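>>> Generate a structure from the sequence data that follows.
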Amino acid sequence: MSEATHQQAPTDQAQTWRDDFSRVLSPVFGSPQLDLVQGEGSYVWDASGKKYLDLLAGIAVNALGHCHPAWVKAITEQASTLGHISNFFTSPPQIALANKIHEILDLPSGSAVFFSNSGTEANEAAFKMARRAGGGGRPFIIAVEGAFHGRTMGSLALTAKEAYREPFAPGVPGVVHVPYGDVEALAAAINDNTAAVFIEPIQGEVGVRTHPQGYLKAARELTTKAGALLVLDEVQSGIARTGYWFAHQDWSIGEGITPDIITSAKGLGGGMPIGATITVGDANTKLLEAGQHGTTFGGNPIACAAALAVLETIESEGLHDHAADINDWLTPQLTAIDGIGEITGQGLLIGIELLPDAAGEIPDSKAVAARALEAGFIINPVAPGRLRLAPPLTITEEELAPFVAALPGLIAG
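Predicted coordinates:
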């Protein structure tokens, strides 16, 4: 897209959109920061024609960036052939996508994929599977402090942040939250009444943090011993985001473990709504039976065609290695900047710690993100004193260089 061809709305039209938003849409997201009208690759344009480098990619969703030709082609061709059919039937894209997921995970016989529409729905399905584990006689599910698993009621119960759960109390019963990184606390919480343990291999909402070495391995050993399921929420960390198809496949994170259930979404559809709940091996035989769960739109041909294009493009363009290579270049660039401390995460899921200034004050991450937006960079103030980057897997060093150059000034204010 040339600078001369991107869309620009008249000023009065942009104001009308903003007024209409306040008038006709739910206030749950607050006031929008931008009115975006177009995107290509790593960039988006707002209604005034201003260009932004998108370093959040829809919160790790736009894996191929905006309007990647392979993704657009897959959606367009499928929409012109078959759009929605309900789950009384299946379609070639649905079967092809499930086969591809089996392939990239090297799933054993008996494994299965359930398609839904989002990450929270993928986790809801896993929650229901956990309730059915052991014949439904295990009432308790364990989640970890700092976790974010979604906002529908089952997933919300697993989400650690009290501010998210409290307005909807009493919520779904039977969920126990254990301290982050504490193997002894996890061992003490698991018993014969435990149905499952839910863990994000990389926790995104607390600033992109991995678990201490040995934690996931211990979780696998403890759940196996207790006959409970181990569910890995890879909604944000999956689909080559960390340089691997799924973060737990990285030995430094997963240490060779095999979970019972994996949940996926976000980058899977590259911008189309799709989620997947993946049962590994014979876990599938113990869980949901015909008629015990469902979804109207899950697995529809267009979403599945888009997701298949995402997976095939990641392979053909070598985006696993690219994500790892960009991290190898970017991390030293960031750590060399005054005011930046630890860089966390893997691949293109990156957390940036902001250090106290000369007066001992930690910079306000929201203020840093606001200044970045004004300068043409979309970043996420994910937690106090922490920024999150999750750009398209296609982003280049050349595209990132202006952000790196601007970051010291953005932090200093």
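>>> For the rest of this, base every contact and every neighbour count on C-alpha atoms.
Fine.
>>> Ends of stretch 354-370, what's the gap?
Taking Cα to Cα, to the nearest Å, the first and last residues of stretch 354-370 lie 15 Å apart.
>>> again with stretch 57-67
One end of stretch 57-67 sits 12 Å from the other (Cα to Cα).
>>> my guess is residue 132 meets residue 287, correct?
Yes - using Cα atoms under 8 Å, residue 132 is in contact with residue 287, at 5.6 Å.
>>> between those two, what contacts are shared?
By Cα atoms under 8 Å, 6 or more residues apart in numbering, residue 132 and residue 287 have no common neighbours.
>>> Check which helices and strands the one helix or strand residue 328 maps to is in contact with.
Using DSSP states H and E, residue 328 falls within helix 319-335. Here helix 319-335 touches strand 340-346, helix 397-412, going by 3 or more Cα pairs under 8 Å, 6 or more residues apart in numbering; DSSP states H and E.
>>> Any buried residues in the shortest one, and which?
Buried residues in strand 340-346, counting neighbours by 16 or more other Cα atoms under 10 Å, are found at 340-341, 343-346.
>>> how many neighbours does residue 170 have?
Residue 170 has 9 neighbours, counted by other Cα atoms under 10 Å.
>>> show me the contacts for the spatially closest residue to residue 216 that is not a sequence neighbour.
Once flanking residues are discounted, residue 216 sits nearest to residue 254: 6.1 Å by Cα to Cα, 6 or more residues apart in numbering. By Cα under 8 Å, 6+ apart, the contact set of residue 254 is 201, 216-217, 247-248.
>>> Would you do the same for the sequence below? I want to compare the two.
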Amino acid sequence: MSALFGNYSRRPIHLVKGQGTKVYDEAGKEYLDFTSGIAVLSLGHANPILVEAIKEQSEKLWHISNLFESPEQEQLAATLVKDTHLAHGFFCNSGAEANEAAIKLARKHTGKHTIITFENSFHGRTFGAISATGQAKVQQGFGPLVEKFIHVPFNDVKALEAVVNDEVAAIMLEVVQGEGGVNSVSEEFGEAISNICKEQGILLIIDEVQTGIARTGTRYAYEQTALKPDILTLAKGLGGGFPIGAMLGTAEMFGTFSPGTHGTTFGGNPLAVAVAQTVLNHVFEESFLGEVLKKSEYFTEQLEKILPAENFTVKGMGLLLGVNCVKAVAPLITKAEDAGLLLVGAGEEVIRLLPPLTVTYEEIDAAIAILADILND
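Next comes the predicted model:
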């Protein structure tokens, strides 16, 4: 029996090495990694610039805690909020932690407790985060959840309007529901949320743990919508593989998180900050963002060429794409794996495609060839 808990359904592959988009198992078999560690490896595996950044920092300082000033954290926060309406940042270790901070900030700032979230959403595995999540399978077996979360259908304006009242502190959503099926917020729904928040004085929390840090072809996915968050959460791609999360907020939020109201031992440690700053220095460049959009357009076009229209649809933004197969995708993911392509699902009927943002057109073509074989079989 394993010394590990069995809470993961692990695939029977032991990966031992990676470079760029390619990874290798202990037998030397090569795979194209179109999971990116679930949207984490922005710059691919073992990118030399990140290796150098962590090596350089590791020889100077690993950890000091947040008892002391950190100009490096200041710089990272400034980079994240630059040219946005956001003003301040808080660093933690994961997306769930970032969302916990956002929930606490929204409630404390407004003095209200109700938060509206959406069906098929996913916000993490801590108690506050699973309470916010609109998927029963994530919540089962854990007893009473955190109160005052209301889940309504995604992209349903009337359902949202029906639950808005004076007790609502915030609306919390993903621009693209990654875990929940690669469902993008509609233009109508985005505008409705924006208007409701403005008219009712409700805060808007946008969870960009998966969609942020250039994954959709802009710095943040909300930039492609009418939405304007008061609070934004980030993780995954921010550290390029090193654990770090962040919560950003507007200037109005600053006084609410006063000393002692929230904290973390490891959040924003020197190693994580050094790597994250290096990631941002590359992926926030206009030329890099433009290339992500070009790759997305190319990938989508090639997918649509190979997919029988009556059975499959392509959805998503940037390099967060989904193929809706209208049937269970687990066997297809296994077939792709056998053929040398690593994929991940988004619900039971959607294949999620999350290559590193540095993926080449040749690697996209190679993945398309494998997908053509398994999806047309």
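>>> Quickly note the distance from residue 20 of the first structure to residue 33 of the first structure.
The value you get for residue 20 of the first structure to residue 33 of the first structure, if Cα to Cα is used, is 15 Å.
>>> can you put the contacts of residue 254 of the first structure in JSON lines and add neighbour count, secondary structure and distance to residue 150 of the first structure?
What follows is the contacts of residue 254 of the first structure, written out as JSON lines (neighbours: other Cα atoms under 10 Å; DSSP: H, G, I helix; E, B strand; the rest coil; distance: Cα to Cα, whole Å):
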{"residue": "201", "neighbour count": "23", "secondary structure": "coil", "distance to residue 150 of the first structure": "15"}
{"residue": "216", "neighbour count": "26", "secondary structure": "helix", "distance to residue 150 of the first structure": "21"}
{"residue": "217", "neighbour count": "16", "secondary structure": "helix", "distance to residue 150 of the first structure": "24"}
{"residue": "247", "neighbour count": "28", "secondary structure": "helix", "distance to residue 150 of the first structure": "19"}
{"residue": "248", "neighbour count": "26", "secondary structure": "helix", "distance to residue 150 of the first structure": "20"}
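>>> farthest pair in those residues?
Between any two of these, the greatest separation by Cα to Cα is 13.7 Å, found for 217 and 247.
>>> can I assume residue 237 of the second structure is in contact with residue 210?
Yes - counting by Cα under 8 Å, residue 210 is a contact partner of residue 237 of the second structure at 7.3 Å.
>>> These two: who's more crowded?
More crowded of residue 237 of the second structure and residue 210, by other Cα under 10 Å: residue 237, with 33 against 29.
>>> How about the residue mapped onto that one from the first structure: what's its closest non-neighbour residue?
Aligning on TM-score structural alignment places residue 237 of the second structure opposite residue 267 in the first structure. Nearest residue to residue 267 of the first structure, sequence neighbours excluded (Cα to Cα, 6+ apart): residue 61, at 4.1 Å.
>>> I'd like to know how far the alignment partner in the second structure of the one you found sits from residue 225 of the second structure.
Alignment note (TM-score structural alignment): residue 61 of the first structure maps to residue 40 of the second structure. Distance, residue 40 of the second structure to residue 225 of the second structure, using Cα to Cα: 23 Å.
>>> go on, residue 71 of the second structure?
Using Cα to Cα, we find residue 71 of the second structure at a distance of 33 Å from residue 225 of the second structure.
>>> Residue 92 of the second structure now?
Applying Cα to Cα to residue 92 of the second structure and residue 225 of the second structure gives a distance of 27 Å.
>>> next one: residue 79 of the second structure
Distance from residue 79 of the second structure to residue 225 of the second structure, by Cα to Cα: 21 Å.
>>> mind listing what the residue most central in space within the first structure touches?
In the first structure, the residue lying closest to the centroid (Cα atoms, centre = their mean) is residue 236, at 1.9 Å. With contacts defined as Cα under 8 Å, 6+ apart, residue 236 of the first structure is in contact with 59-60, 204, 264-267.
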